[in-house]
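S.K.: This is the structure alone, sequence omitted:
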């Protein structure tokens, strides 16, 4: 078949598949979330089994850990939405003062027009929080099918041991696929572990800065920063919006600028300089692919897709590339790393 036709058919297949996943996203999203959570706590089940724990604990302990994390995230997001809605109307006076100062500054700069003054005067301070509240509400809605997630978690925890045995039986027949699935589980756990540890470090530093600057509810925004840390590339920006806006209304533009600078410095040092050294090859995705996967999975599954963008991309890589014996070139393309010994040699006939 002509290569162009193959490319078009593959592209059409991808589009149809993603469109189908999007149509049943309310089912696929909770299933994938449950899968990632079960993989995250699977070492606990392995440890209990190795130490001869009773059979019921192999299901109960991992399930309790996962449910505690899941319910904790839902509670935190709920509190964040309520607090944002409650605090917004209390800053009318501060907002009006900021409007007056902005009008004076615009007048001194010679850009004070009638339209600008009318826009500033008619602006509702509650509208400042609409973006933050929309993001938080979207994340909260992503966990709205909580009963389905809990049932799936219970089912997956019950089947985890049998599923592991089935995979072990298939090693001889499908070694490439079984190895790829094992790598997916390992990389997903490592990604979640490293992201959680460094997310806690960033959150602790964020809470300290917000407390020193007098921003309301610093602990709440620190926990929110931990949750948004799992969203690659733009997660810290989402976690920055609420405290920055509260800093503006509580202490003025200077406080807001300090909050923004502090968040940017903390994010750059911890997540851009230190975290990649510990993460290593856990992700196996280039920066461009990571950003594109964030856009893609957010479009397909909404806020839950943004939270699970990296694990979902790793799963797609496992099923489509790593399980293919001839997929080394494609794996190097999306990871940006050439496997050892696979580089182009100087005496290659393809080199001019």
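M.R.: Done, it's in. Quantities reported herein were computed from a predicted structural model and do not represent experimental measurements.

S.K.: From here on, just use CA atoms for contacts and neighbour counts.
M.R.: Will do.

S.K.: buried stuff in the helix or strand hosting residue 43?
M.R.: Assigned by DSSP states H and E, residue 43 belongs to helix 25-50. Neighbour-count burial for helix 25-50, counted by 16 or more other CA atoms under 10 Å, picks out 25-26, 29-42, 45, 48.

S.K.: tell me the angle of the strand or helix carrying residue 79 relative to helix 25-50?
M.R.: For residue 79, the host element (DSSP H and E) is helix 57-87. Helix 57-87 runs at 130 degrees relative to helix 25-50, counting by axes from the mean of the first three to the mean of the last three CA atoms, to 10 degrees.

S.K.: which parts of helix 57-87 are buried?
M.R.: 58-59, 62-63, 66-67, 70, 73-74, 76-78, 80-81, 84.

S.K.: Mind giving me the packing neighbours of the helix holding residue 43?
M.R.: helix 57-87, helix 146-169, helix 175-213, helix 287-301 (3 or more CA pairs under 8 Å, 6 or more residues apart in numbering; DSSP states H and E).

S.K.: okay, the ones you listed in TSV with distance to residue 261 next?
M.R.: Below are those laid out as TSV (distance: least, CA to CA, whole Å):
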stretch	distance to residue 261
helix 57-87	22
helix 146-169	37
helix 175-213	10
helix 287-301	23
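
S.K.: what's the closest of these to residue 16?
M.R.: Nearest of the helices and strands packed on helix 25-50 to residue 16, taken as CA to CA: helix 287-301 at 11.8 Å.

S.K.: Report the distance from whatever helix or strand comes next after the closest one to the chain centre.
M.R.: For helix 287-301, the following helix or strand on the C-terminal side (DSSP H and E) is helix 303-307. The chain centre lies 6 Å from the centre of helix 303-307; the measure is CA atoms, centre = their mean, to the nearest Å.

S.K.: another one to put next to it:
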């Protein structure tokens, strides 16, 4: 009898080493793989639009160019919408630093009175805090150095998106055993993320209305932040909660400061427990642990962009496996 244990161990080791090598290459070549992956994700979401234009007789190159322009316009509008939010947050940094320095001074004084411990926290904050904004904003020389790199990433993104949309049928046709499942996965993921976008928009508008009633400054900016952050599950809403708590403490001097974060928690709970399951259903429901770990891995690998593309990649892979398994089950009968 042949013992297959060594061969299985060797195969497992090879798979592990291959995975480590791929991850290391993806991390090292972030400027190449990150925009290309983001383009592929956007291409999957926009693929039904291209397919619809194909059915109307529009040439594939024209429909791909239209989808590219549409995606670029949407991304540009999101960046423009984020501009006022970032400016408002930068304007609030000195005030936050001053308030935080006051809290740290009180905490340090209390700890000193208890144990006689000497802390330099407030000195560090006072010396380095004032320059935090200046250090965060790149200089003109740094901006000029980053410009070619940014242009190259934009070129990679645009080229990958255009040629993927134009040759998607050819790519899928090269692997006929997965062609139907791939297209089903594309449609499912596109429907999923269009629905999630509308849900997040509703969440942002609801938060805006609540903050107007509460009287928290810049409610429109907080609504836009909630809309964008909710795409990064778990971590995004958690960031909004802590940010609203800090904003409430700066704006109000009583327990009223807790109204804003608690209101967002309630809105997010309603969205996650009732609205999203009702509109999306359970056909693309991925294990929450897998979702969380994939987002954390994406953030570690490529930063914010990795956190954005992590969930679409996981959902697409899950939809592909589900479609292929259903197709395989149906072929057995």
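M.R.: Done, it's in. All values derive from a computational prediction rather than experimental measurement.

S.K.: and the spatially most central residue of structure 1, what does it touch?
M.R.: Closest residue to the average C-alpha location of structure 1: residue 231 at 2.3 Å, with CA atoms, centre = their mean. Taking CA atoms under 8 Å, 6 or more residues apart in numbering, we find residue 231 of structure 1 in contact with 294, 306-309.

S.K.: Equivalent analysis for residue 37 of structure 2, please.
M.R.: residue 309.

S.K.: how about a cut-off of 6 Å?
M.R.: Contacts for residue 37 of structure 2 (CA atoms under 6 Å, 6 or more residues apart in numbering) come out as none.

S.K.: What of residue 119 of structure 2?
M.R.: Residue 119 of structure 2 neighbours (CA under 6 Å, 6+ apart): none.

S.K.: and it, what helix or strand is that in?
M.R.: Applying DSSP H and E, one finds residue 119 of structure 2 in no helix or strand.

S.K.: One more: residue 285 of structure 2?
M.R.: Applying DSSP H and E, one finds residue 285 of structure 2 in no helix or strand.

S.K.: where's it relative to residue 245 of structure 2, distance?
M.R.: From residue 285 of structure 2 across to residue 245 of structure 2, the span is 31 Å (CA to CA, to the nearest Å).

S.K.: Specify which residue of these two has the higher count of neighbours.
M.R.: Comparing residue 285 of structure 2 with residue 245 by other CA atoms under 10 Å, the one with more neighbours is residue 245, at 18 against 13.

S.K.: Hmm, residue 262 and that one touching each other?
M.R.: No: under the criterion of CA atoms under 6 Å, residue 245 of structure 2 makes no contact with residue 262, lying 8.7 Å away.

S.K.: Where does residue 14 of structure 2 sit, in terms of helix or strand?
M.R.: helix 5-28.

S.K.: residue range for the helix holding residue 43 of structure 1 in structure 2?
M.R.: Under TM-score structural alignment, the match for helix 25-50 of structure 1 in structure 2 covers residues 30-55.

S.K.: mean distance, that stretch to its aligned residues in structure 1?
M.R.: Comparison of stretch 30-55 of structure 2 with structure 1 after fitting gives an average deviation of 1.7 Å (mean CA distance after the TM-score superposition for structure 1).

S.K.: Residue 340 of structure 1: what secondary structure?
M.R.: coil (DSSP: H, G, I helix; E, B strand; the rest coil).

S.K.: One more: residue 325 of structure 1?
M.R.: Once three-state DSSP is applied, residue 325 of structure 1 turns out coil.

S.K.: Any figure for the gap between it and residue 177 of structure 1?
M.R.: According to CA to CA, residue 325 of structure 1 and residue 177 of structure 1 sit 9 Å apart.

S.K.: Likewise for residue 241 of structure 1?
M.R.: Distance from residue 241 of structure 1 to residue 177 of structure 1, by CA to CA: 42 Å.

S.K.: Residue 167 of structure 1 too?
M.R.: Residue 167 of structure 1 is 10 Å from residue 177 of structure 1, by CA to CA.
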